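1. model this:
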Amino acid sequence: MLKKVDNKWQFASENNLEDFVWSRLNSLLGLSGLKRQYRVYGDTCDILALDENSRLVILELKNVEDRYIVQQLTRYYHSLLDEKPFQQQVNYELPIRLIAVAPSFHYHNWIDKKYHQLSFEFMTFTLSQQQNEVYLQLQNLDTKENIQTTVLNGSLIQKTKVSQPQTLVITESSGTATYTRAIDNILSYYVLVKNAHKLGIPELEPSEIERLNNLGFPNKVSKLFKIRVKETRTKSGYRDISIRVPSSIGVWDFHWWVKAHVPTAIETITPSGRRHSLYRYSRG
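-> As a prediction, this is how the structure comes out:
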């Protein structure tokens, strides 16, 4: 999900940026998601969402500066206004909001915005590291409002004694999972070594099980998550598997790791009972 270039953090791809924004759509922008990668008249909109007034919001995300982002949003606006999807949720009597998110904007973008008949919201994002955490800061360039949220929480590095180096693990298969080597070891032990058979997935190789056992993780841990898996033999169509992990494991650490490693899982359930869907999709 993240990479470090010249000592600066970046999203590894635009897809990773989209994954992150979609997962924090409400906390970052106060929006409710409608659809990702929505295809309309040959174009593909990154994210369609609703604001608190049921206005349609079109978000276009760029991982690098792009001088044609205004033209792109203009085409989406025209096509969506013509098609009017999600009519039960969207109030089309209100203007459609057009939001562009990028690390920076070309001066051509500002010229296009200034003389355009439509209204555009420009937002920049930056990634910065403070001690063991990487933050994303989002700024609305019109209102100057700033929002900051954690992208990568590395507090577990200091709390866990693991002999292996705490390098980043990036799981390309899911495109969303970013965590430390320490977290990968811990969850491999408590989820896969102890519960693979319950989750309906193959057990690890004996040598890997031995390696994880030798790391000396405690048997008694306090934080209780659940993984909901498909189960055709039950009336509900699923069953919940209880997984206990160390208290230092965060909700999103657990969620993204399960998404990458447990293909039978359909939801994760937090200790407070909140359910998070393991949404999987492929870009068209």
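
2. C-alpha from now on. contacts and neighbour counts both.
-> Will do.

3. can you pull out the strands in the stretch 1-150 of the chain?
-> For the stretch 1-150 of the chain, the strands defined by DSSP state E, counting those that start in this stretch occupy 2-5, 8-11, 32-40, 43-50, 56-61, 97-102, 120-130, 133-140, 146-153.

4. what's the closest of the ones you listed to residue 228?
-> strand 32-40 (22.7 Å; CA to CA).

5. next, the buried residues of that closest one.
-> 32-33, 36-37 (16 or more other CA atoms under 10 Å).

6. quick check: angle from it to strand 43-50?
-> Interaxial angle, strand 32-40 versus strand 43-50 (axes from the mean of the first three to the mean of the last three CA atoms, to 10 degrees): 160 degrees.

7. name the helices or strands packed onto strand 32-40?
-> Strand 32-40 is packed against helix 25-29, strand 43-50, helix 69-83, with contacts defined by 3 or more CA pairs under 8 Å, 6 or more residues apart in numbering; DSSP states H and E.

8. got the angle for the second one vs helix 69-83?
-> Same thing as strand 43-50. Going by the same axes, to 10 degrees, strand 43-50 makes 70 degrees with helix 69-83.

9. next, the second sequence, to be compared with the first:
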Amino acid sequence: MLSSAALRKTGPGWEFANEEALEDFVEVHLQSLLGLTVIKRQFTVNEQRCDIIAVDENKRLVVLELKNGEDRYVVQQLTRYYDALLEHKPFADRVDYDRPVRLIAITPKFHRDNFTDRKYHQLLFKFFQLAVIQNQEKFYLHLKDIDTQETAQIDIPYREIDYRRTDESIPPPPRLILDWLGSWTAEDEDNFLKIREQILSFDNRMQEIIEPKSIKYGIPKTKPCAELYFQRKSKKNILFLWLPIPNRTKQAIARMQVHTNWDVYWQFSHVPEGLYKETKHKSYFKLREYEYKKGRSVRIITAEDFVAQNLDGLVDQALNTWREKL
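-> Below is the predicted model of the structure:
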């Protein structure tokens, strides 16, 4: 379950990095915030996709629409979800459809049209205003019921990143990276930034290329060296390196997904595109995490031609391979 979240700074304040990050966090903490139990996230019925379907303690259906910014059509959206759900009545074993449905909108700011639409509507709508609050080094998600002024608040495990370059020739990380780093531990953050600096300082031809779902390193379109992919489902940052495929008579360079904690790695897998699947992709250089010997836990290499236990050694191999191919 996700306990942390990606945030971004907006002038004097903070907000969730995107709507998906907001939904992820609220889904996990909905019971603490509003006393509701989640049934399904991003549920589609009658071609309508509901952000969150939940129930209260009385098995009343609750439909939530979340926005990371102002939206004037939230009442219309919730109305369409209501109609589709009442027509098909999904989750009948968990929902009492004889009780009135609760429709909840959560957003940082409500457009005035939302209040007009609600004023002349027959259905029951609740509006909650959200805010991300920073108090010294701590962050909180704050919800306020627009009608009753009642509030709920929960901690967001996040740190404001104070990025200081050890190498002034290296540009600061792009916003896409900084948004997620604050939800990492300080140790993981440091390990990751060292790897990034290792890549960017290797050769003045190395570029950092921002794409919709990833950041690539190398020469655009022709000579990739590494890729940082943001896996939305698990909220993990995944590293790919272009490495020689082991045990080939003729050298072939391929995209390898590295299984790592940003300090050491235990295997890498040949993944030409997308993400690793155990049943589909071949892995190399497996490393057992723990072996108890002489009173202490040690790491044991289980492949004869294992290249490097520390991640920076594997990155070095990818960098040298990249430069040889230029």
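
10. quick revisit: out of the helices and strands packed on strand 32-40 of structure 1, nearest to residue 268 of structure 1?
-> When those are compared by CA to CA, helix 25-29 sits nearest residue 268 of structure 1, at 18.7 Å.

11. mean distance between that closest one and structure 2 after superposition?
-> Following the fit onto structure 2, the mean deviation recorded for helix 25-29 of structure 1 is 1.0 Å by mean CA distance after the TM-score superposition for structure 1.

12. which stretch of structure 2 lines up against that helix?
-> Residues 30-34 of structure 2 are matched to helix 25-29 of structure 1 when aligned by TM-score structural alignment.

13. show me the contact partners of that stretch.
-> Stretch 30-34 of structure 2 has contacts (CA atoms under 8 Å, 6 or more residues apart in numbering) with 36-38, 143, 152-154.

14. closest to residue 129 of structure 2 among those?
-> Distances from residue 129 of structure 2 to the contacts of stretch 30-34 of structure 2, taken by CA to CA, are shortest for residue 143, at 5.6 Å.

15. corresponding residue for the closest one in structure 1?
-> In structure 1, residue 143 of structure 2 lands on residue 138 (TM-score structural alignment).

16. got a list of what its match touches?
-> So residue 138 of structure 1 contacts 28, 123-126, 146-148 (CA under 8 Å, 6+ apart).

17. can you rerun that using 10 Å?
-> 28-29, 101-103, 123-127, 144-149 (CA atoms under 10 Å, 6 or more residues apart in numbering).

18. tell me which of those is nearest to residue 61 of structure 1?
-> residue 101 (4.9 Å).

19. hmm, the closest one is touching residue 47, no?
-> No: with contact defined as CA atoms under 10 Å, residue 101 of structure 1 does not reach residue 47; the gap is 11.2 Å.

20. among those two, which residue is more densely surrounded?
-> residue 101 (24 against 21; other CA atoms under 10 Å).

21. and the more buried one, what is it in contact with?
-> 17, 21, 59-65, 69, 121-125, 138-140.

22. from the centre of structure 1, point out the most distant residue.
-> In terms of distance from the mean C-alpha position of structure 1, residue 115 ranks first, at 34.5 Å (CA atoms, centre = their mean).

23. so where in structure 2 does stretch 244-251 of structure 1 end up aligned?
-> Stretch 244-251 of structure 1 lines up with nothing in structure 2 when matched by TM-score structural alignment.

24. check stretch 102-110 of structure 1 too.
-> Going by TM-score structural alignment: stretch 102-110 of structure 1 matches residues 107-115.

25. would you mark the buried spots in the matching stretch?
-> So, applying 16+ other CA under 10 Å, buried residues of stretch 107-115 of structure 2: 107-110, 114.

26. check stretch 71-79 of structure 1 too.
-> Going by neighbour count (16+ other CA under 10 Å), the buried part of stretch 71-79 of structure 1 is 73, 76-77, 79.
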